[in-house]
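> Build me a model from this:
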Amino acid sequence: MSDTLRIAMTALACALLAACASSGPSKPTLAGIKALQEQAERDASGGRPEQALASYQKLANQLPTNADAWFRLGNAYVRMGQPEQAVDAYQQALKIEPKHAKAWHNLGVLRLRQAAAAFSESAVDANGNDPTLQQQSTQLVDGIARLTSASDGSRAPAPTSTDAGRGP
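As a prediction, the model looks like this:
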């Protein structure tokens, strides 16, 4: 092979590599997004929360201005026992759509659970050291329990788990 041909082939290969590197990731298609959402829903309803969370994370990344994608991601975080990440996802949904009622509801439920846990810890830590604080904290835990059980008559409400949309 001549030096000229070798230089030309090398230049062509470099040009092709540069073109591949600069093309960036492909944009998601409607069909791809729909398939990802359906997979996430199957994983969530099929008892595969880790896979559902991964799919909902991809969905929120592909649709960063879609409040429902962030709402579903928040629900997935709740199922995985990651309340701080769920709060962040619900707040992102609310930045996009300030009147997203279910995101507000789930955020409120999570905040109540966090408050109850904090007051419970306060009551335990104040035991023997500060009887007034222990009593106040215990009363607040009881009050939150009554408040949350009033919404369904038996137990603290779970965040809405509808991933397919906003239905109850």
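
> Only C-alpha atoms from now on, for both contacts and neighbour counts.
Will do.

> measure stretch 62-69 end to end?
For stretch 62-69, the separation between the terminal residues is 9 Å (CA to CA, to the nearest Å).

> Wait, Q62 touches T29, no?
No - if you go by CA atoms under 8 Å, Q62 and T29 don't touch, sitting 9.7 Å apart.

> Between those two, which is the more surrounded one?
When neighbours are counted by other CA atoms under 10 Å, Q62 and T29 differ, and Q62 comes out ahead with 15 against 10.

> can you tell me how far the nearest residue to the more buried one once chain neighbours are set aside sits from L63?
Here the nearest residue to Q62 in space, its sequence neighbours aside, is P28; by CA to CA, 6 or more residues apart in numbering that works out to 6.8 Å. Noted for P28: a distance of 9 Å to L63, by CA to CA.

> swap in D130?
Taking CA to CA, one finds D130 at 50 Å from L63.

> Which strands or helices does the helix or strand harbouring G143 pack on?
In this structure, G143 sits in helix 131-150 according to DSSP states H and E. The elements that helix 131-150 packs onto, with contact taken as 3 or more CA pairs under 8 Å, 6 or more residues apart in numbering; DSSP states H and E, are helix 101-126.

> I have a second one here; can you model it like the first so I can compare?
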Amino acid sequence: MCSKSRFFIMRLALIPLFLMLFNGCAATAKSGKDVEFTALVERASSQYEAGLLTEAEASYRKVTQLRPDYYEPWLKLGNIYVRTGQLEAAVRMFTKCTELRPDEVRGWSNLSLTRLKQSLAVLDEAQHHFPNDSAGAAVLRNSRQSLIKHLVR
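Model prediction:
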């Protein structure tokens, strides 16, 4: 066999080695990203549990940017927004939850509870526009009582 043929065969034999090395580097890079992602999720969770809602919100926002299909951060963001009185934002987060996982009850339950909070807030706000002894105030009180009555059935 001539030296050119041997050289060519040696080069062909090295191709699988280079592919293995290249794939190993790619796997290491991927696992590095996975480790970073996991650390971000854990940091967000720790912040949330510690009541550091502003920090947790920022961390969960980053998580949703990296993995928009990941359910938990949307749920946590919704909970943060409920706790901070941002009910419209909470509704958007819980709606996203129901879109991502329509078979998951937490998104639906939290969405409905948030809508109820909104309903009560509307009735409470409306009370400020009517004198306490007016017919309008009575209608609003009855609406509020009716809503609550239906909830406790």
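
> Can you calculate the TM-score here?
TM-score for the superposed chains, counting by TM-score structural alignment, normalised by the length of structure 2: 0.70, backed by 124 aligned residues with a CA RMSD of 2.5 Å.

> secondary structure class for the residue nearest to Q62 of structure 1?
Recorded secondary structure, P28 of structure 1: coil (DSSP: H, G, I helix; E, B strand; the rest coil).

> how close does the residue nearest the centre of structure 2 get to L66 of structure 2?
Nearest to the mean C-alpha position of structure 2, by CA atoms, centre = their mean, lies W74 at 1.4 Å. Taking CA to CA as the criterion, W74 of structure 2 is separated from L66 of structure 2 by 12 Å.

> just to revisit the earlier point, mind checking which of D130 and L63 of structure 1 has more residues around it?
Of the pair D130 of structure 1 and L63, L63 is the one with more neighbours under other CA under 10 Å, namely 15 against 11.

> What's that one aligned with over in structure 2?
Taking TM-score structural alignment, L63 of structure 1 has R67 as its aligned residue in structure 2.

> For that match, give its distance to E57 of structure 2.
Spatial separation of R67 of structure 2 from E57 of structure 2 under the definition CA to CA is 15 Å.

> D3 of structure 1: neighbour count?
If you count neighbours by other CA under 10 Å, D3 of structure 1 ends up with 8.

> Spatially, which residue comes closest to R92 of structure 2, not counting chain neighbours?
By the measure of CA to CA, 6+ apart, the closest residue to R92 of structure 2 outside its immediate chain neighbours is G78, 7.6 Å from it.

> That neighbour touches M93, doesn't it?
Yes - with contact defined as CA under 8 Å, G78 of structure 2 reaches M93; the gap is 4.9 Å.

> what about the two, which has more around it?
When G78 of structure 2 and M93 are compared on other CA under 10 Å, the one with more neighbours turns out to be G78, at 29 against 25.

> V82 of structure 2 pairs with which position in structure 1?
For V82 of structure 2, the aligned residue in structure 1 is V78 (criterion: TM-score structural alignment).

> In contact with R141 of structure 2, which residues?
R141 of structure 2 is in contact with L123, counting by CA atoms under 8 Å, 6 or more residues apart in numbering.

> That one and L87 of structure 2: what is the separation?
R141 of structure 2 sits 22 Å away from L87 of structure 2 when distances are taken as CA to CA.

> re the thing from before, need the three-state assignment for the residue nearest to R92 of structure 2.
Here G78 of structure 2 takes the helix state, with states given by three-state DSSP.

> tell me the contacts of it?
Under the criterion of CA under 8 Å, 6+ apart, the contact list for G78 of structure 2 reads 89-94.

> mind running it again at 6 Å?
90, 93-94 (CA atoms under 6 Å, 6 or more residues apart in numbering).

> quick revisit: list the buried residues of the helix holding G143 of structure 1.
With burial defined by 16 or more other CA atoms under 10 Å, the residues of helix 131-150 of structure 1 counted as buried are 133-134, 137-138, 140-141, 144-145, 147-148.

> Check those residues against M9 of structure 1 and report the nearest one.
Within the set of the buried residues of helix 131-150 of structure 1, T148 lies nearest M9 of structure 1; the separation is 71.2 Å, counting by CA to CA.

> which one is I144 of structure 1 nearest to, not counting chain neighbours?
Using CA to CA, 6+ apart, the nearest residue to I144 of structure 1 is A116, at 6.4 Å.
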